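> predicted model, plus sequence, below.
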Amino acid sequence: MFISSAIAQTAPAPAAGGDMQSTLVSMLPLVLMFVVLYFIMIRPQMKRQKEHRAMVEALAKGDEVATAGGILGRVSRLGDPYLTVEIANGVEIQVQRSAVVQVLPKGTIK
């Protein structure tokens, strides 16, 4: 007697369409979070990488540059993976192209 009344009080099984809808609704905040993350963090980072790559490819002899280490100098020779930067009269160093973070306006370095 007790078992039959307990079974009678259980909730009815939901329809198959309602279960699918509740699953989609529960996943909506997660999907929205990834969309916001993409537009706030990932997309701007990709844009900065693209701009940096274009700047590094456009380097020419005589450009004044700043490196990631804070060294200012003038490009004296260009190679594929490296470039030579003159930091003082007769003092040249070799740096990776990717280490150049900024091309300075002409005349910045005296």
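Received, thanks.

> please make it C-alpha for all contacts and neighbour counts, starting now.
Fine.

> what's the single longest helix in the protein?
helix 16-37 (DSSP state H).

> distance between it and the chain's centre?
Relative to its parent chain, helix 16-37 has a centroid offset of 26 Å by C-alpha atoms, centre = their mean, to the nearest Å.

> what's the distance between Ala99 and Gly69?
Separation of Ala99 from Gly69 (C-alpha to C-alpha, to the nearest Å): 8 Å.

> what residue is smack in the middle of the chain?
The residue lying closest to the centre of the chain (C-alpha atoms, centre = their mean) is Gln45, at 3.1 Å.

> so that one, which of the three states?
helix (DSSP: H, G, I helix; E, B strand; the rest coil).

> ok, second structure coming up, stack it against the first:
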Amino acid sequence: MNPFLFLVLMVGGFMLLIYFLMIRPMTKREKQHDTMVEELQTGDTIITAGGMYGTVETIDKDSVVLKVESGALIRVTKGGVLKRDLWQQADDWRPDSQL
């Protein structure tokens, strides 16, 4: 086998491996995050990338205004929204309940 052809096949194989192990999952997560952020509604409880919990008060083009437990309003970018906190939105959840 030609050494140059072998080198080209090896480099191509590594590029495919990197794509399927790193790039493709990352783009899939980005699409899921974008979809989740677009589906946010007023009243949803979310967790920010900084670990803060809050309830969505208003949604702007590039940011979300959250009401945190103390009653303060904070503005975070949509990219700072980590995930929706579905557990706290369950019907049986009470903020004053003890675990």
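Happy to help now that I have it. Model, not experiment: these values are computed from the prediction.

> still on that earlier bit, the more surrounded of Ala99 and Gly69 of structure 1?
Between Ala99 of structure 1 and Gly69, Ala99 has the larger neighbour count (other C-alpha atoms under 10 Å), namely 16 against 9.

> that one -> structure 2?
Alignment note (TM-score structural alignment): Ala99 of structure 1 maps to Gly80 of structure 2.

> just Lys61 of structure 1 next, same as before
By TM-score structural alignment, Lys61 of structure 1 lines up with Thr42.

> next up, the contacts around that match.
55-59 (C-alpha atoms under 8 Å, 6 or more residues apart in numbering).

> before we move on, back to that, and the longest helix of structure 1, which residues are buried?
Judged by neighbour count (16 or more other C-alpha atoms under 10 Å), helix 16-37 of structure 1 contains no buried residues.

> stretch 58-72 of structure 2 now?
59, 64-68.

> so how far is Gly13 of structure 2 from Asn2 of structure 2?
16 Å.

> circling back: in structure 2, what residue corresponds to the residue nearest to the centre of structure 1?
Using TM-score structural alignment, Gln45 of structure 1 sits opposite Met26 in structure 2.

> kindly report the same for Gly79 of structure 1.
Checking with TM-score structural alignment, Gly79 of structure 1 has Asp60 as its match.

> distance of Ala54 of structure 1 from Met33 of structure 1?
Counting by C-alpha to C-alpha, the gap from Ala54 of structure 1 to Met33 of structure 1 is 31 Å.

> secondary structure class of Leu66 of structure 2, three-state.
Under three-state DSSP, Leu66 of structure 2 falls in the strand class.

> measure it to Gly80 of structure 2 for me?
12 Å.

> if we can go back for a sec, including distance to Tyr19 of structure 2 and secondary structure, could the contacts of Thr42 of structure 2 go into TSV?
What follows is the contacts of Thr42 of structure 2, written out as TSV (distance: C-alpha to C-alpha, whole Å; DSSP: H, G, I helix; E, B strand; the rest coil):
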residue	distance to Tyr19 of structure 2	secondary structure
Thr55	37	strand
Val56	36	strand
Glu57	39	strand
Thr58	38	strand
Ile59	34	strand
